[in-house]
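Undergrad: Below are the sequence and a predicted model; questions follow.
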Amino acid sequence: MEILTTEFFQRALIGGLLIGVTGPLMGLFLVLRRLSMIGDTLAHVSIAGVALGFLIGVYPIAVGLIFALAASFAIEKLRKAYKTYAELSIAIIMSGGVALASLFFTLGMGFNVNVSSYLFGSIYTLDNMDLIVIGAVTVVVLVLLRLHVKELFLLTFDEDAAAVNGLPVRYYNLMMSVLTALVISASIKIVGALLISALLTIPAACSLVAARSFRQSVFIVVIVAEIAVIAGLLIAGVWNLAPGATIVLLLIAILLVMLFGRTRFRTSG
C-alpha cells in the first residue's frame, strides 16, 4: 500500500474525510425537507462559475462558490414568489445554470479537459489551497449547525410550527441554502458536479432505513459517508479507478445492503 505514503493521496484523504462530514449532514436536512434536488441545482450553477473562472483566469472554486451563493439567494426568492409550486424555483435555477455552463464551455473550448475534472471529480489533484477552502467550509458549517441545531430541527420537521413560534423562518431557510452552496462548491472537485447529489442524498437514504431518531440519523449519515470515502479512495488508488465514481458506487452498494438487510429482518421477524 505504497499509495498511502504519497502526498497527493494524503491530501485526497483529508479532503474526502472533511466533506464526508459536512456533505451528508447538509444532505440530511435537505432530504428530510424534501429539497434534495437543490444539491443538483447548485452543483450545475457552480459548474458555470468554475467554467467562468477558467475563462477569466480566476481561482475556479471561488467563482463557483459565488455562483452557488447567488443561486441559493435566487432559489429562496423564487420559492417565496411560487409558494404553491416551490419546486419551480429549483427547475428554473437549474436550467439557468446549465445554460450558463454551456455558454462558458463554448467560449473557452481550450479548457474543456480541466473543467471535466470538476464535472466528474478529481480528488487526487487537490492542492493546499483546496484543502484550506474545504477546511474553512467544514468549520463554518459545523459551528453554525451546532449553534442552531434546535431551530433547524424544528424548521425541518414543521416549518409552519416554527413560524408560529416566532422563529425567523426566512433567515434559517436562507442560511441552509447558503451552507448547502458552500458545501457543494467545496465538494465539487472531490466527487464532481454530476455526482455531488449522491454524497448529499444517499447517506441520508441510508439513515432513513436504519435510524430510529434524528440523532441516530446524524451519526449514520456521517459513518456511511466516511466508510465510502475511505474505502472508495483505497479501491480507486489500488486499481486505478475514478475515485469520485467509486465513492458513489460504494454509497449505493451500502444502501442496497441496508435495504436488503431490513427486508430480510422483517421477513424473518
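TA: Here it is on my side, so go on.
Undergrad: C-alpha from now on. contacts and neighbour counts both.
TA: Fine.
Undergrad: In this structure residue 259 contacts residue 209, no?
TA: Yes - assessed by CA atoms under 8 Å, residue 259 is found in contact with residue 209 at 6.8 Å.
Undergrad: Now do the SS call for residue 18.
TA: At residue 18 the chain is in helix, as set by DSSP: H, G, I helix; E, B strand; the rest coil.
Undergrad: and the nearest residue to it once chain neighbours are set aside, how many neighbours does it have?
TA: Among residues not flanking residue 18 along the chain, residue 138 sits closest, at 6.5 Å (CA to CA, 6 or more residues apart in numbering). By the measure other CA atoms under 10 Å, the count of residues near residue 138 is 22.
Undergrad: check contacts around residue 138.
TA: Residue 138 makes contacts with 18, 19, 21, 22, 183, as judged by CA atoms under 8 Å, 6 or more residues apart in numbering.
Undergrad: can you put those in a markdown table and add neighbour count and distance to residue 223?
TA: Listed next are these as a markdown table, based on neighbours: other CA atoms under 10 Å; distance: CA to CA, whole Å:
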| residue | neighbour count | distance to residue 223 |
| --- | --- | --- |
| 18 | 21 | 12 |
| 19 | 27 | 12 |
| 21 | 21 | 8 |
| 22 | 31 | 12 |
| 183 | 29 | 18 |
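Undergrad: For the helix or strand containing residue 244, enumerate the helices and strands it packs against.
TA: Assigned by DSSP states H and E, residue 244 falls within helix 243-268. Helix 243-268 sits against helix 169-191, helix 196-210, helix 214-239, with contacts defined as 3 or more CA pairs under 8 Å, 6 or more residues apart in numbering; DSSP states H and E.
Undergrad: this is the other structure I want to compare:
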Amino acid sequence: MLDIVTSEFFGRALIGGILIGVTAPLMGLFLVLRRLAMIGDTLAHVSIAGVALGFLIGVYPMGVGLIFALVATLAIEKLRKAYKTYAELSIAIIMSGGVALASLLFTLGKGFNVSVTGYLFGSIYTLDTIDLVLIGVVTVIVLLAVRIHFKELFLLTFDEDAAAVSGLPTRYFNFMISVLTALVISVSIKIVGALLVSALLTIPAACSLVIARSFRQSVITVVVIAEIAVIGGLLIAGIWNLAPGGTIVLLLIALLLLLLSVKGKSTAA
C-alpha cells in the first residue's frame, strides 16, 4: 500500500481526483435541484466525440472535448428557447447527435479506439501535468464563480421566476451554470469516464438530499461525500488492482444506500 501511495502516478491521480471531487458534485447539486441532471450525460457523450476528433487530428484530446462540450452547451440553450414547453427535447437531441458523431469518428480512426476507451471508462492513473493544470484552472474558475454569485445561484436554483421578477439576469446565470458544467464534465471524463461521470454529478447530490437540512449544508455535504468516495475508491482500486472510475462510483452508491438505510431506521424509530 505504501508503494502505491508514494508512487508518482498515484500522486497525480489523487490530486486530479480531489480537484474533481470538489467541482463535479458542486455543479451536480445545482443541476439536480433544477431537475437538469441529464445534462451531465449529454455533455459527457458530446465530449467523447471531441476526444475522438482530437485523436484523429492529433490535437490534445481533452482540449477538443472541452470545446465540443461548450458548443453543445450553446446548442442546448438555443434549443431550450425553441422548445420552451418541451425543454427536455434539447437534451435528447444533443445527446443523440453526440453519440452519432462519436460513433462516426470511432469508425474513421479505428487505430485509436483503445486510447478512447480510457475516456469512456476513465483512466485517472494516466493523468499528466497538462491534465492537472487544466483541471486546476477549471476548479479555480468554478469555485470563484460559486463564491461570488452564491446568493444569485441559490435564488435561481429554488425559484427562477422570483429571480427573474427581482431583476436577476436569469439568462446570464443559466448560461454560466451550463458553461461551468461543460468545463467540469470535459475535464472529468479522463478521471471517471464519460459513461460514469454523471454519477459523480448526481449521487453526491442524492446523498446530500438525504442528510442536509439547508442549501449551505448541501454544498458542504456533496463535496465531503465525493471526496470520501474519490480518495477511498482510489485506495481500494490501487490495492486490489481494480478499475478506479468504477470503484469510485460503486463506493458512492454504497454511501448512498448506507445513508438511506440509516435514515430509514431513524424514521421508523
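TA: Thanks, I have it. Here the structure is a predicted model, which means the values were calculated and not measured.
Undergrad: quick one on the thing from earlier: ok and the helix holding residue 244 of the first structure relative to helix 214-239, angle-wise?
TA: Counting by axes from the mean of the first three to the mean of the last three CA atoms, to 10 degrees, helix 243-268 of the first structure lies at 130 degrees to helix 214-239.
Undergrad: residues of stretch 84-104 of the first structure that come out buried?
TA: 86-90, 93-94, 96-98, 100-101, 104 (16 or more other CA atoms under 10 Å).
Undergrad: what's the offset of it from the middle of its chain?
TA: 17 Å (CA atoms, centre = their mean, to the nearest Å).
Undergrad: List of residues touching it?
TA: 37-38, 40-42, 44-49, 51-52, 55, 71, 74-76, 78-80, 82.
Undergrad: go on, stretch 208-227 of the first structure?
TA: 16-17, 20-21, 24-25, 28, 199, 203-204, 206-207, 251, 254, 258-259, 262.
Undergrad: same question, stretch 6-20 of the second structure
TA: 4-5, 124-128, 132, 135-136, 139, 184, 188, 191, 227, 230-231, 234.
Undergrad: same thing with stretch 173-190 of the second structure?
TA: Residues outside stretch 173-190 of the second structure that contact it (CA under 8 Å, 6+ apart): 20, 23-24, 27-28, 40, 43-44, 47, 62, 65-66, 69-70, 73, 77, 118-124, 127, 131, 134-135, 138-139, 142, 153, 156, 194, 197.
Undergrad: if you set the cut-off to 7 Å instead, what comes out?
TA: Applying CA atoms under 7 Å, 6 or more residues apart in numbering, the external contacts of stretch 173-190 of the second structure come out as 20, 23-24, 27, 40, 43-44, 47, 62, 65-66, 69-70, 73, 118-119, 122-124, 135, 138, 142, 197.
Undergrad: Looking at those residues, which are in helices?
TA: Those of the contacts of stretch 173-190 of the second structure mapping onto helices are 20, 23-24, 27, 40, 43-44, 47, 62, 65-66, 69-70, 73, 118-119, 135, 138, 142, 197, per DSSP state H.
Undergrad: How about the secondary structure of residue 212 of the first structure?
TA: Per three-state DSSP, residue 212 of the first structure ends up coil.
Undergrad: how far away is it from residue 11 of the first structure?
TA: Relative to residue 11 of the first structure, residue 212 of the first structure is positioned 35 Å away (criterion: CA to CA, to the nearest Å).
Undergrad: Just want to know which of these two has more residues nearby.
TA: The neighbour count for residue 212 of the first structure versus residue 11, taken as other CA under 10 Å, is higher for residue 11 (19 against 10).
Undergrad: Figure out the helix or strand that the more buried one lives in.
TA: Element membership for residue 11 of the first structure (DSSP H and E) is helix 7-32.
Undergrad: What residues of that helix count as buried?
TA: Residues of helix 7-32 of the first structure classed as buried: 9, 11-32 (neighbour count, 16+ other CA under 10 Å).
Undergrad: any idea of the angle it forms with helix 214-239?
TA: 150 degrees.
Undergrad: Could you give the separation of helix 7-32 of the first structure from the chain centroid?
TA: Helix 7-32 of the first structure sits 8 Å away from the centroid of its parent chain (CA atoms, centre = their mean).
Undergrad: likewise stretch 227-242 of the first structure?
TA: 19 Å.
Undergrad: Flag every buried residue along it.
TA: 227, 228, 229, 230, 231, 232, 233, 234, 235, 236, 237, 242.
Undergrad: ditto for stretch 133-140 of the second structure
TA: 135, 136, 138, 139.
Undergrad: Please apply the same query to stretch 112-123 of the first structure.
TA: Residues 115, 116, 117, 118, 119, 120, 121, 122, 123 are the ones in stretch 112-123 of the first structure that count as buried (16+ other CA under 10 Å).
Undergrad: wait, isn't residue 170 of the second structure in contact with residue 164?
TA: Yes - with contact defined as CA atoms under 7 Å, residue 170 of the second structure reaches residue 164; the gap is 6.0 Å.
Undergrad: Which one's more surrounded, the two?
TA: Taking neighbours as other CA under 10 Å, residue 170 of the second structure and residue 164 compare with residue 170 leading, 18 against 14.
Undergrad: how close does that one sit to residue 160 of the second structure?
TA: Distance from residue 170 of the second structure to residue 160 of the second structure, by CA to CA: 7 Å.
Undergrad: which residues touch stretch 233-247 of the second structure?
TA: Residues outside stretch 233-247 of the second structure that contact it (CA under 7 Å, 6+ apart) are 1, 4, 121, 122, 191, 192, 193, 248, 251.
Undergrad: got the contact list for the nearest residue to the fourth one once chain neighbours are set aside?
TA: Translated: residue 122 of the second structure. Once flanking residues are discounted, residue 122 of the second structure sits nearest to residue 193: 3.7 Å by CA to CA, 6+ apart. By CA under 7 Å, 6+ apart, the contact set of residue 193 of the second structure is 118, 119, 120, 121, 122, 245.
Undergrad: is it true that the third one touches residue 194?
TA: Yes - if you go by CA under 7 Å, residue 120 of the second structure and residue 194 touch, sitting 4.8 Å apart.
Undergrad: And for residue 58 of the second structure, the neighbour number?
TA: 9.
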